[in-house]
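Peer 1: Generate a structure from the sequence data that follows.
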Amino acid sequence: MYLIRLLYKTFDSERKAITFYLINVAVLLLIFNLTVSEAVIAYPTLISLMILAVYLTIKAVSLHGFLNGLDSAKQSKGYEPAPETCKESHVFETIEEIHANYNNKIAAMNEKLAGRNSMFSSFIHNMKSSVAVIELACAHKSLGALEDIELENEKLKSNLEQALNILRLDDFSNDYVPERVDLHALVSTVINEKKRDFIYASVFPKLSGETAYIYTDKKWCAYILEQIIANAIKYSLPNKNVYMEILTGEKRTVLTIRDEGIGIEPGDIPRIFDLFFTGKNGRNHKAATGIGLFMVKHIAKQLGIEVSLASTVGSGTSVSLSFLSKL
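Peer 2: Model (predicted):
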């Protein structure tokens, strides 16, 4: 069956050459009969068919090697193509480029999937811990138990929101609505939503600056602010302040969020926006996941927000967000 398929593919690939050859032979035989008194057709026809058979045999052998090379190339590795023509060489080079491109895409997808699995594992672990605390609180009914339940419920909501935001990142363009946003009002809203966190940590928000309008997505921008302010509260010392200052320029508006916390080790700063990197402070803080600042950097890039960070151990950390102004 393979031989028949090979012959069929050979005839199919060489049909133009065969057609041209047969027409040429027919014309030569016609001229031969017109010029020679005795009609002798069998001998030249036989010679012509033999030449055609040799040509098709050579082409079939060449096609057989090319098809074997293609079959090996499907495996993407462990094959050594031996192209006989420049055209075949280009085909194999293109196949190698396609394989390399898809291998890179697959590696990137696997890395992304592994990171996502780790993130969701972290969320599930945190939510299981909250559920366990709620179960214990339910078994010991008291005013303090109700406060614990309320606190753990907030943690559950936060983890669920984080998980949903990660899922939304793949379709960011479908969930992005640029608009004119009052940055001062937006920061005030986020501060109000974090009011309980400020109170529990005995940290005080200080917002300064005039009304400033920026061009961004209100929901995603609020998410970025929530993550940065949450970190500022988390790593601040009691009875200290978190300063939020808005400076308006002609083209860019800069919001600086500065805490008076423990600061970040100089060696940790270059990796602070990496996924799952918690640094020395994160290892000492059980609630640290190494996800928040990664999300901030990723979303900020999508929104065209420039993010910079500076920190001094023992003095605090400052995060600046530079927005495109909208007058």
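
Peer 1: drop to CA atoms for contacts and neighbour counts, all remaining ones
Peer 2: Will do.

Peer 1: What is the burial count for the closest residue to I229 other than its chain neighbours?
Peer 2: Leaving aside its chain neighbours, I229 sits nearest to I257 (7.4 Å; criterion: Cα to Cα, 6 or more residues apart in numbering). Each residue near I257 was counted by other Cα atoms under 10 Å, and the total is 23.

Peer 1: tell me the secondary structure for I257?
Peer 2: strand (DSSP: H, G, I helix; E, B strand; the rest coil).

Peer 1: this one as well, want them side by side:
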Amino acid sequence: MNFFEYIKDKRFFLGFYVMIMIFVSLTMLVSVHSIPIGNILYIHIGCGLLAILYIVLGYFYKRKFYVNLHDMIESGLEDIGSLTPHIQNHQQMLYVELLQKMISNNHAQLQKLYDEKRDQQEFIMAWIHEVKLPIAASRLLMENSEGKSIEYLVDKLEDEMDKIDHYVEQALFQSRTDSFAKDYFITDIPVKQVIHKSVKKYAKLFINKGIRFQMEIAGQVVHSDSKWLGFVVDQILMNSLKYTNEGGEISVRFEEDRKERRLVIKDNGIGITPEDLHRVFEKGFTGTTGRLYGKSTGMGLYLAKKLAAKLGHDLTIESEAGEYTRAIIHFPKIRQYFQFDEH
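Peer 2: Okay, the predicted model is just below:
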């Protein structure tokens, strides 16, 4: 800030000073007879010199703050918060606090965008490796098709296509979670209908692995969105099928008490180790079972948990290694759907 810009900022003070001096001069002329004009002139000169001295000293006093502030703007450094100028008064303190808050908020937003971009890249890389497996298996089937019946080849290719379809659907839902607020419709959903649709989608896996399915659900309904709730159930059911050995069992039942309704999906598969249980909902976490039973994106349960929360539900996992895994979707009875988490 140069001196002329400082004078411009002081225009209201100068205007007020001129008004005061005019008032004082008129008062002296009216109240005192035959007052020498020289006395009034001396008063004007003296007060004017004091006003000029006040403005000049004030300029040099505040100049350092404004010079440092200008240097911050022109520095081009990312971490300009470390260049905060020395505070001289309360007004400058408020300016600096506002600036620091804006810098902090900006850094937080940039970090959030960076984390989201990194997570998206990690998911894409893991997803590419995952989806390449059924594609490679399909090519091997075609290359080694000699001597195999058409029915056998079609059956195997259909299995691989189902895997690809599952991964593509997972990627699509991952890409749409940010626009969730514009893409849901809460209504009464028959639980049995959602389960039937999901079981039908994975019917071939049930048959091929000889897994028994039991359902204890009558006509119960929950307040949810059928598409997004269906995706949550799909992820849970797919995990159960993946980690349940041949001849195993998956059961679904509906529970209700005074506070909530619960959809419980249980399998007697390999279970989850105690050290992994508290991390199953972390993004990209595959755990011991994921490493032993093949590479996984580690996104299924993460997305299921995230979408359940957006719907106002909750998702919890109970398990004992080598015995069972129980996934529970909680539906609180007191709902205010317009307060959904949209982050």
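
Peer 1: what's the TM-score for these two chains?
Peer 2: TM-score of the superposed chains, computed with TM-score structural alignment, normalised by the length of the first structure, equals 0.88; 322 aligned residues with a Cα RMSD of 2.5 Å.

Peer 1: Surely R5 of the first structure is in a helix?
Peer 2: Yes: R5 of the first structure forms part of a helix when assessed by three-state DSSP.

Peer 1: Just the helices from the stretch 201-327 of the first structure, written as ranges.
Peer 2: Applying DSSP state H, counting those that start in this stretch to the stretch 201-327 of the first structure gives helices spanning 218-234, 279-284, 292-303.

Peer 1: Show me what counts as buried in stretch 115-127 of the second structure.
Peer 2: By neighbour count on 16 or more other Cα atoms under 10 Å, the buried set for stretch 115-127 of the second structure is 123, 126-127.

Peer 1: okay if I get those as JSON lines plus secondary structure and distance to T177 of the second structure?
Peer 2: Formatted as JSON lines, these follow (DSSP: H, G, I helix; E, B strand; the rest coil; distance: Cα to Cα, whole Å):
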{"residue": "F123", "secondary structure": "helix", "distance to T177 of the second structure": "14"}
{"residue": "A126", "secondary structure": "helix", "distance to T177 of the second structure": "18"}
{"residue": "W127", "secondary structure": "helix", "distance to T177 of the second structure": "17"}
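
Peer 1: ok, back up a step: what residue of the second structure takes the place of the residue nearest to I229 of the first structure?
Peer 2: In the second structure, I257 of the first structure lines up with I265, judged by TM-score structural alignment.

Peer 1: same check, this time on G314 of the first structure
Peer 2: By TM-score structural alignment, G314 of the first structure lines up with G322.

Peer 1: With A308 of the second structure as the reference, measure out to the closest residue to its match other than its chain neighbours.
Peer 2: Nearest non-adjacent residue to G322 of the second structure, counting by Cα to Cα, 6+ apart: I270, 4.5 Å away. Per Cα to Cα, to the nearest Å, I270 of the second structure is found 25 Å from A308 of the second structure.

Peer 1: Which position in the second structure pairs with E96 of the first structure?
Peer 2: Using TM-score structural alignment, E96 of the first structure pairs with Q100 in the second structure.

Peer 1: Equivalent analysis for F120 of the first structure, please.
Peer 2: Matched by TM-score structural alignment, F120 of the first structure corresponds to I124 in the second structure.

Peer 1: Contacts only, for E260 of the first structure.
Peer 2: Contacts for E260 of the first structure (Cα atoms under 8 Å, 6 or more residues apart in numbering) come out as 236-237, 240-242, 314-317.

Peer 1: ok, it to Y243 of the first structure distance?
Peer 2: Taking Cα to Cα, one finds E260 of the first structure at 9 Å from Y243 of the first structure.

Peer 1: Go ahead and confirm the residue nearest to G322 of the second structure touches T244.
Peer 2: Yes: I270 of the second structure is within contact range of T244, at 6.3 Å (criterion: Cα atoms under 8 Å).

Peer 1: Secondary structure of the match of E96 of the first structure: a helix, I assume?
Peer 2: Yes: when three-state DSSP is applied, Q100 of the second structure is found to be in a helix.

Peer 1: Now it. Nearest residue, chain neighbours left out?
Peer 2: Distance criterion Cα to Cα, 6+ apart; nearest residue to Q100 of the second structure, sequence neighbours excluded, is G81 at 6.4 Å.

Peer 1: which residue in the first structure lines up with the one you found?
Peer 2: G81 of the second structure maps onto K77 in the first structure, by TM-score structural alignment.

Peer 1: Check the secondary structure at that match for me.
Peer 2: Applying three-state DSSP: K77 of the first structure is coil.

Peer 1: Let me know how buried it is, in neighbour terms.
Peer 2: Residues near K77 of the first structure, counting by other Cα under 10 Å, number 10.

Peer 1: Over to the one 3 residues further on?
Peer 2: Using other Cα under 10 Å, the number of residues around E80 of the first structure comes to 10.

Peer 1: measure it to E88 of the first structure for me?
Peer 2: From E80 of the first structure to E88 of the first structure the distance is 13 Å (Cα to Cα).

Peer 1: give me the number of residues near the equivalent of T187 of the second structure over in the first structure?
Peer 2: With TM-score structural alignment as the criterion, T187 of the second structure lines up with E179 in the first structure. Using other Cα under 10 Å, the number of residues around E179 of the first structure comes to 13.
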